[in-house]
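Visitor: no FASTA, just this:
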């Protein structure tokens, strides 16, 4: 292909990401895009005041993130990451081996289905029994992940799907436990997972994407207070 043709093909490709900086789900997609070296335009959405464009792109869930590639929208963070990995082949996020790829999907789904549900129980209620149940479920889930971690990252020596999914644990969990006054995730309880979180958060690409900690802490405190007040 000539240089002119290559330039024309590049110009035709348009990538937009609709998101919010405080969202860990959007953060996942940004990390994947940056790992791949994909240029994209960030369309900022406002909490509880989503644009008509976003709702038109994601009428089923009406939420971020939404990736729009050449006018084709893709929703849900894990679905988007797999799309990114399949579309841009450089710096693979999922393993090439089918069994390892299936395992990566399993643990990513585990984080969203088990760990995320548990931590929501802890952070979004004042009911002591629910909090205790959430703490127990959170620690069990973290113990499973502690046992699964064999290398520097879940993806080996390089970041993979499970690592990106786990940004909620590496960056947002310490903020959650600071706000609610609990110590669920410590180096004493989960040494391998804790070291992983430090390595992951300090990875150059991840560090570039993560929102300011103080700003995120204040946003979570405000969101939690509003949620608890509404539930009374």
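Guide: Yep, that arrived. Computed from a predicted structure; not experimentally measured.
Visitor: only C-alpha atoms for contact and neighbour calcs from this point on.
Guide: OK.
Visitor: look at the residue lying closest to residue 22 once chain neighbours are set aside and say how many residues are nearby.
Guide: Nearest-residue entry for residue 22: residue 216, 6.1 Å, with adjacent residues in sequence omitted and distances by C-alpha to C-alpha, 6 or more residues apart in numbering. Neighbour count of residue 216, defined by other C-alpha atoms under 10 Å: 19.
Visitor: distance of residue 216 relative to residue 173?
Guide: Distance, residue 216 to residue 173, using C-alpha to C-alpha, to the nearest Å: 11 Å.
Visitor: how about residue 130?
Guide: Separation of residue 130 from residue 173 (C-alpha to C-alpha): 18 Å.
Visitor: equivalent analysis for residue 104, please.
Guide: 21 Å.
Visitor: please apply the same query to residue 159.
Guide: 19 Å.
Visitor: so for these two, which residue has more residues nearby?
Guide: residue 159 (22 against 18).
Visitor: all helices for this structure, in order.
Guide: Using DSSP state H, the helices of the chain run over residues 3-12, 24-36, 52-57, 77-87, 98-110, 116-123, 128-148, 161-165, 167, 173-180, 191-201, 204-209, 213-231.
Visitor: also this one, for the comparison:
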């Protein structure tokens, strides 16, 4: 990738990550740093009582994650992943080939922009709205599944890459928690065997496991917000 030859083996300035517990987008940023071998300090944020540190370094969206590298601040999870890949040496995260790199970015955006809304509605609505959203979600998961290279463990080949990071937290760890809370099954071995196998491989990866929060703790933390999730989904239906 461009600029890779300028990357330093270790950061010469402190690296900090403003985070919060049980966030799949924070997981993206943290995993990128671990895969690159970058030492960092994790700063846990209370999003109900946002700190001046967070508001100063992410004044636009006022949310996590935010990477602090020396006096620089980088918000947004996938922007952080790309920044880490450009600045720090170690395992490459984005493909070197320009077309493969563009495709990885496209499908990461597809997940965030095309999959999240129907997935959320499939989890937290009911009746025909839920059924229609579940069908749409499964169709989009089929499109995503088709991007897995045949005979490879991950979207990135035999090693975790950018698209694995983009998809990983949401579908490989948090998805099962939300399904349990909602009593809905969306990602199944029967419907999406390759994606199911990928999720199992992702969760089993040693580096991934180092920054996956305990499932029981995630379930307890998110269950307390179930009513909020339902209200958000109802608002989505009303504005559809």
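Guide: Cool, the structure landed. Keep in mind that this is a model prediction, so the values were computed, not measured.
Visitor: hang on, the earlier thing: among the helices of the first structure, show me which one is buried the most.
Guide: Mean neighbour count (mean count of other C-alpha atoms under 10 Å) peaks for helix 161-165 among the helices of the first structure, with a mean of 25.
Visitor: circling back: so what corresponds to the residue nearest to residue 22 of the first structure in the second structure?
Guide: If you follow residue 216 of the first structure across to the second structure using TM-score structural alignment, you land on residue 218.
Visitor: ok, that match to residue 170 of the second structure distance?
Guide: Distance, residue 218 of the second structure to residue 170 of the second structure, by C-alpha to C-alpha: 13 Å.
Visitor: and what of residue 187 of the second structure?
Guide: For residue 187 of the second structure relative to residue 170 of the second structure (C-alpha to C-alpha), the value is 11 Å.
Visitor: ditto for residue 226 of the second structure
Guide: The value you get for residue 226 of the second structure to residue 170 of the second structure, if C-alpha to C-alpha is used, is 17 Å.
Visitor: and if you look at residue 116 of the second structure?
Guide: 9 Å.
Visitor: now residue 85 of the second structure
Guide: 21 Å.
Visitor: repeat for residue 130 of the second structure
Guide: According to C-alpha to C-alpha, residue 130 of the second structure and residue 170 of the second structure sit 19 Å apart.
Visitor: so residue 43 of the second structure makes contact with residue 15?
Guide: No: with contacts counted by C-alpha atoms under 8 Å, residue 43 of the second structure stays clear of residue 15, the gap being 10.7 Å.
Visitor: the more surrounded of the two?
Guide: Ranked by neighbour count (other C-alpha under 10 Å), residue 43 of the second structure and residue 15 place residue 15 first, with 19 against 15.
Visitor: ok, the more buried one - contacts?
Guide: 38-41, 67-70 (C-alpha atoms under 8 Å, 6 or more residues apart in numbering).
Visitor: try it again with 10 Å
Guide: By C-alpha atoms under 10 Å, 6 or more residues apart in numbering, the contact set of residue 15 of the second structure is 33, 38-42, 67-73.
Visitor: just the buried residues of these.
Guide: Neighbour counting with 16 or more other C-alpha atoms under 10 Å marks 33, 38, 40, 67-69, 73 as buried within these.
Visitor: for those, which one is nearest residue 210 of the second structure?
Guide: Nearest to residue 210 of the second structure among those, counting by C-alpha to C-alpha, is residue 33 at 11.6 Å.
Visitor: so the closest one sits against residue 42, correct?
Guide: No: in this structure, residue 33 of the second structure is not within contact of residue 42 by C-alpha atoms under 10 Å, at 11.1 Å.
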